[in-house]
Every structure is written in structure tokens, then in C-alpha cells.
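Engineer: no FASTA, just this:
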């Protein structure tokens, strides 16, 4: 997923707002609270996404390829 794809998807969700902060990270909020952040990871040389999730979803996602705790 590219940054443009990420921003387009987040923009399509209801009630979202967007700011660029923390060294050019694309930060998406609902009701003023961050729910996802996307940005370039120099170490991995890739666009990476972090998002909030429930404990159950965290356990499921942690076992998926390409997913790791933030």
C-alpha cells in the first residue's frame, strides 16, 4: 500500500480528519483522537502503518505475516 492509497482509504471513512506531524507522518483522527498513523520507515525502507485495535484483534493480527507490534 502506498501513502496515497492509505490516505485515500482513510479519507473515505466517516468523520476522519488528517494532519501531517511527527516528521512527515500521515496521522488520521476521529473526534480528535488518533486511530492510525502511516509513514516511511527508513529502517525497513517501506511505508508502514500503525493503528489502534482491540486486544482480541491484536492477538489475531500478531500472527499474520508482515504484522508486528508497534
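Structural biologist: Perfect, thanks for sending it. Keep in mind that what you see is a predicted model, and the values were worked out from it rather than measured.
Engineer: Going by C-alpha atoms from here, please, whenever you check contacts or count neighbours.
Structural biologist: OK.
Engineer: tell me the contacts of residue 36?
Structural biologist: Residues near residue 36 by Cα atoms under 8 Å, 6 or more residues apart in numbering: 27, 28, 29, 49, 50, 51, 52.
Engineer: one more time with 6 Å, if that's ok
Structural biologist: By Cα atoms under 6 Å, 6 or more residues apart in numbering, the contact set of residue 36 is 28, 50, 51.
Engineer: what about versus this one:
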């Protein structure tokens, strides 16, 4: 997968896959953040980052459960 993202650094699926095999939480966060740079609406990446405690992925409308799922 690293070769895939080396050839196409906007391959969202490859970055998701890399996040699933990351060796630590920091690496996983970096990969998931890259997914959100490519596609800010990627709910899978947003939820995974939230589980890792990365509040920077929350939109203001998400606070208090008022956010709309996309």
C-alpha cells in the first residue's frame, strides 16, 4: 500500500488500509488525517479518529450530538 500511495497520494482507500495496519496510534492518526485531507466527508476516518481521541476531527455541529451524518 505504501507503493500505491507513493504513486497516487490521493488514494483514499489505500490510506484507510494503511491506518488499519499502522504500528501505533500516532501513525494511525496521521494516516486517518490524510484521508480527511483528501475527503473531509469520510465518515469512517472521522469515527476512527474520534475513537483515538482526536477531537480536531469534530465539526462544531457535531458537539452535543447535533451533527448530521454524511
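Structural biologist: Everything's here; your move. The shown structure was predicted, so the numbers you read here are calculated from the model rather than taken from an experiment.
Engineer: Need the TM-score from the superposition.
Structural biologist: With the length set by TM-score structural alignment, normalised by the length of structure 1, the two chains reach a TM-score of 0.24; 35 aligned residues with a Cα RMSD of 3.9 Å.
Engineer: What remains of the contacts of residue 36 of structure 1 if I keep only buried residues?
Structural biologist: residue 28 (16 or more other Cα atoms under 10 Å).
Engineer: can you confirm residue 26 of structure 1 is in a helix?
Structural biologist: No: Residue 26 of structure 1: not assigned to a helix; according to DSSP: H, G, I helix; E, B strand; the rest coil it is strand.
Engineer: For it, give its distance to residue 58 of structure 1.
Structural biologist: Distance of residue 26 of structure 1 to residue 58 of structure 1, computed by Cα to Cα, to the nearest Å: 22 Å.
Engineer: if you count what's nearby, which of these two comes out ahead?
Structural biologist: residue 26 (20 against 14; other Cα atoms under 10 Å).
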